[in-house]
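S.K.: sequence below, structure please.
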Amino acid sequence: MTEIDRRTLLAGLPAAAALAAAPAIAATAAPKPVYGAETFRLANGLTGVVIPMRRAPVVAHMVWYRVGGADEPPGLSGMAHFLEHLMFKGTPNIGPGQFSRRVAREGGRDNAFTGHDYTAYFQQVAADRLELVMGMEADRMANILLDPKDIEPERQVILEERLQIVENNPRSRFRERLAASFYLNHPYGRPIIGWEHEIRAIPREALLDFHRRHYGPGNAILVVQGDVTTERVARLAERTYGAVPASTRVERRRPQEPPHDGERRLILRDARVREPSFARLYPAPHAHASVETSDALEVLSHLLGSGPASLMWKALVDTGLAASVSAAYGGDSVDPSEFGLYASPRPGVAPEKLEGALDDLIGRVLQEGVLEAEVARAVREIIAQSAFARDSLMGGARTIGAALAVDLPLDYVEYWPTRIAQVTAERVTEAARAVLRRDASLTGWLVPAEARA
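M.R.: The predicted structure is shown next:
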């Protein structure tokens, strides 16, 4: 059970779907779906997805709810993550802690995670145990107890989790402050785990209301991958989830961002830091606005900051200015997102020197554009690096579930290799010029307490 920044999962979503497709796809060849997933729908509103994978008699079973940290009421940050923990505390039919124990007794494993846009629960079990976990998951969809005696101890567990993964980790604190500084109005700026004072204040009644509102079949997506057929999964789903009372889709109503006008800076000093860290965030459109732009930005992020052949590596690492560099784009989200550039200077390198070299690089990209050869290399590498995703029992379930949970269509994942192979240098350059605007950016530095940035 954990909280997961949506960038952690979603920024890599298309790459996870790309698999082993060739970078050059003949114009006359009919595109083939990556997973060959099939869908069905129950009368109570539940959406079902089946991904056949018959290499071994095992299945991955996932339930995705279209609700995450960005859907919490103001003042109650961390509630989606808190509820995720409490979903393991029992129903009238399954005692506290027994859910995971039952899965383990069957030789399986289970867990859950929370993002800004969704919450997901999963089990990996033998194929003949699928109905068991479906019944258990349907039970806690409808009958969660939220016993007061379980809430306070779990609240302390979450506060300790926040202490360990955020407060005791300077870089985690830096990322948290970056998000809070970058998003002026949107709840993506809130930490998924929640602010400490708000975690302490979440009442049981709010948790019950949150579950009642968001944890219905009409707001859920069932994804099963493995040694199954769509007919069998649909039959078992009707027998288990079909017994849950019908519910409707919950409309997301979130505050939106105003225009990002003006360059901003954040400097966080911490005595535990030995070497500085740099980050720059730019407002970026999500895939809903334009799939073509989103694909181009995905290629741009790889071209700029992925590996020794990337432009940032050549400009900063090969020149001795940086120890590491990276870039990330999180466009697979419900609302507009960000494009990020990151670097760690080598010991003794002044922060302004590294930042100046990066500014020079971005300036050249915007002025001169990128080359077709660079884009072709990036596309080949993206697809090659994801070639093993298809062998993962959870790969398809996570990729497709995450896409559907943010309202992207199934074809967005299934035909991603075809689209990414068609990205051109002109499209990447156009996307870079639209997004990499210094006058709308946030630049952040994490530095030692005695340092100046």
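
S.K.: switch to C-alpha atoms for all contacts and neighbour counts from now on
M.R.: Fine.

S.K.: can you show me the strands along the stretch 301-450 of the chain?
M.R.: Per DSSP state E, counting those that start in this stretch, the stretch 301-450 of the chain carries strands over the ranges 322-329, 337-345, 442-448.

S.K.: which among those is found nearest to Gly78?
M.R.: Between Gly78 and the strands of the stretch 301-450 of the chain, the tightest spacing by Cα to Cα is seen for strand 337-345, at 19.9 Å.

S.K.: quick check: end-to-end length of stretch 222-240?
M.R.: The first and last residues of stretch 222-240 sit 12 Å apart, counting by Cα to Cα, to the nearest Å.

S.K.: related to what we said a few turns ago, would you format the strands of the stretch 301-450 of the chain as TSV with distance to Glu137 and mean neighbour count included?
M.R.: Putting the strands of the stretch 301-450 of the chain into TSV (distance: least, Cα to Cα, whole Å; neighbours: other Cα atoms under 10 Å) gives the following:
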stretch	distance to Glu137	mean neighbour count
strand 322-329	33	21
strand 337-345	31	22
strand 442-448	42	23
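
S.K.: would you reformat those strands as CSV and include distance to Val423?
M.R.: Listed next are the strands of the stretch 301-450 of the chain as CSV, based on distance: least, Cα to Cα, whole Å:
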stretch, distance to Val423
strand 322-329, 16
strand 337-345, 18
strand 442-448, 28
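
S.K.: and this one, please, so the two structures can be compared:
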Amino acid sequence: MPALPPRALLLSSACLAVLIIQPGPARAQPAPDRGAPAAKPAPAAKAAPALTVLENGLRVVVVERRSAPLAALELRVRAGTAYETPENNGVAHFLEHVLFKGTTTRKRGEVDAEVESVGGELTAETGKDWARFATVVPASAWRKTLHVLADVVQNPALRPEDIDVERQVILDEMASADTDPTRAPYGAVASVAFPAEHPYRLSLYGPEANVRRLKRDDLLAFWRARYTPGNMTLIAVGDVRRDDIVGAARALFPVPTPPATAAPASAPAAVELPDPGPISGAAARAAPLYRDRSLTTVVLAFRAPSVREWADAVALDVLLNILATGGQGRFHEALVRKEGLALAVSADYLTQRAPGILTLTAIGPGASAPALEAALLREVRRLRQDGVTDDEVDQGRRALIGQILFDEETFSGQANSLGFYDAIDSFEFAARYRERVAAVTTQDVARVIGQYLTPDRYAVATMQPRSAAPPASETAPKVEASR
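M.R.: As a prediction, this is how the structure comes out:
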């Protein structure tokens, strides 16, 4: 996950515990490895990124920075949940788990051992639009590390015994997420905020039945379809030379030879996601979740712009810093500090290839779900009526730019940003993000408030203590957590 998200996400239970013990303003904390939703990294670029597109379609983005003898390597593969179907939902995340377990030339444990031997650590995550594999190593070790990374994504062993081990790991993750006061409601609200045919409705884990059923052939089929050079972007940031990185990539990622099982280089552009359309309002209400928890969580979801609508996306990012980010903002002030109705309030929006959702989350110890929902909607209506001031927008811009500057100090942060945006649009979005934030006006923020925060068109999901369940609902339906 990113080292530091640009704004607060739905608060994890750990963050919530901190807020309960010590109320007050706090900087946004790192998102959990398997949290929901996946964090959007702060776009940033100190040095100009240079793009090379190889003959096989692989995109190679290099940023040469000499401030430290380190190299951040990242590979983004356009292979997230958006490329799944209900029948194989969960396969992208499952495959991400198994890839590290060995290749056709490396036994179980050797992949991690080789990278750790040079001082690095491989990390991976899956999102709606992508899978991410990343590490930071001494600059002198980037060639060896890139060789390992290329082997992992191109020559996976997918051994049945490794698949069975990771199956249980994923089932354990799902059991934990099912009782998490933020991840489970977020998964529930996503399942009703999109039409039935839209892949953003699918959960990252997939249904439990799918996880138990998926076999090697299923993982292999998805790998063959999506893990091709034309669906990948390699990012290198640090004490490296562009020509060296491009040359190594050309050698390690060869052009597929017939009969090609790989998608052509144009595949990313050819896979279009449908516009989900507006949220249907009162009909978009998920079945309540009842768990053995003392807290009540309410998540409201509003339709939000895609990455192609960049002016709206950037203005919404500024707005989130005004509403509820890092234990501060209008909504936090109203529901937490003034009324004491909630322990935490947060706002989040993850930019994606297709229109997604902006979520408002309130968590309270004793408040009823209807009371929290009504309070959030009241603040939305007040925001639409009163608007925002120039000072608020200025503070929102400054806070967001400060987060960007903080994140861009690290090679890994910059690589994460460039990879994130290249997987959904282009790395150039990241390179221009800060100047676009600086240009956001009060009128821009007012426009997106009116267009997206519509109190008659939203989806809602709740998690409540089991004691709040009506007698007929003692056994709550299980909703797959999303991220």
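
S.K.: now the TM-score, please.
M.R.: Once superposed, chain against chain, the TM-score is 0.88 (TM-score structural alignment, normalised by the length of the first structure); 430 aligned residues with a Cα RMSD of 2.4 Å.

S.K.: wait, which of the strands of the stretch 301-450 of the first structure is closest to Leu46 of the first structure?
M.R.: Using Cα to Cα as the measure, strand 337-345 is the one of the strands of the stretch 301-450 of the first structure that comes nearest Leu46 of the first structure, at 27.9 Å.

S.K.: quick one: closest of the strands of the stretch 301-450 of the first structure to Leu404 of the first structure.
M.R.: Ranking the strands of the stretch 301-450 of the first structure by distance to Leu404 of the first structure, with Cα to Cα as the measure, places strand 337-345 first at 17.2 Å.

S.K.: please enumerate residues in contact with that closest one?
M.R.: 275-286, 301, 305, 321-331, 351, 354, 435 (Cα atoms under 8 Å, 6 or more residues apart in numbering).

S.K.: quick one: map Ala446 of the second structure onto the first structure.
M.R.: Taking TM-score structural alignment as the alignment basis, one finds that Ala446 of the second structure is matched in the first structure by Thr429.

S.K.: which residues touch that match?
M.R.: Contact criterion Cα under 8 Å, 6+ apart gives 365-366, 369-370 as the residues in contact with Thr429 of the first structure.

S.K.: of all those, which two lie farthest apart?
M.R.: Taking every pair in those and measuring Cα to Cα, the maximum separation is 8.3 Å, between Leu366 and Val370.

S.K.: which one's more surrounded, the two?
M.R.: More neighbours sit around Val370 than around the other of Leu366 of the first structure and Val370, counting by other Cα atoms under 10 Å; the figures are 22 against 18.

S.K.: isn't the more buried one right up against Thr424?
M.R.: No. Under the criterion of Cα atoms under 8 Å, Val370 of the first structure is not in contact with Thr424, lying 9.5 Å apart.

S.K.: now do the match of Ala446 of the second structure against Gly305 of the first structure, distance only.
M.R.: Per Cα to Cα, Thr429 of the first structure is found 15 Å from Gly305 of the first structure.

S.K.: same thing with Arg204 of the first structure?
M.R.: Counting by Cα to Cα, the gap from Arg204 of the first structure to Gly305 of the first structure is 44 Å.

S.K.: and what of His197 of the first structure?
M.R.: Taken as Cα to Cα, the spacing of His197 of the first structure relative to Gly305 of the first structure amounts to 37 Å.

S.K.: out of the two, which sits in the busier spot?
M.R.: Gly305 (23 against 12).

S.K.: for the more buried one, what is the corresponding residue in the second structure?
M.R.: Taking TM-score structural alignment for the superposition, Gly305 of the first structure sits opposite Ala324 in the second structure.
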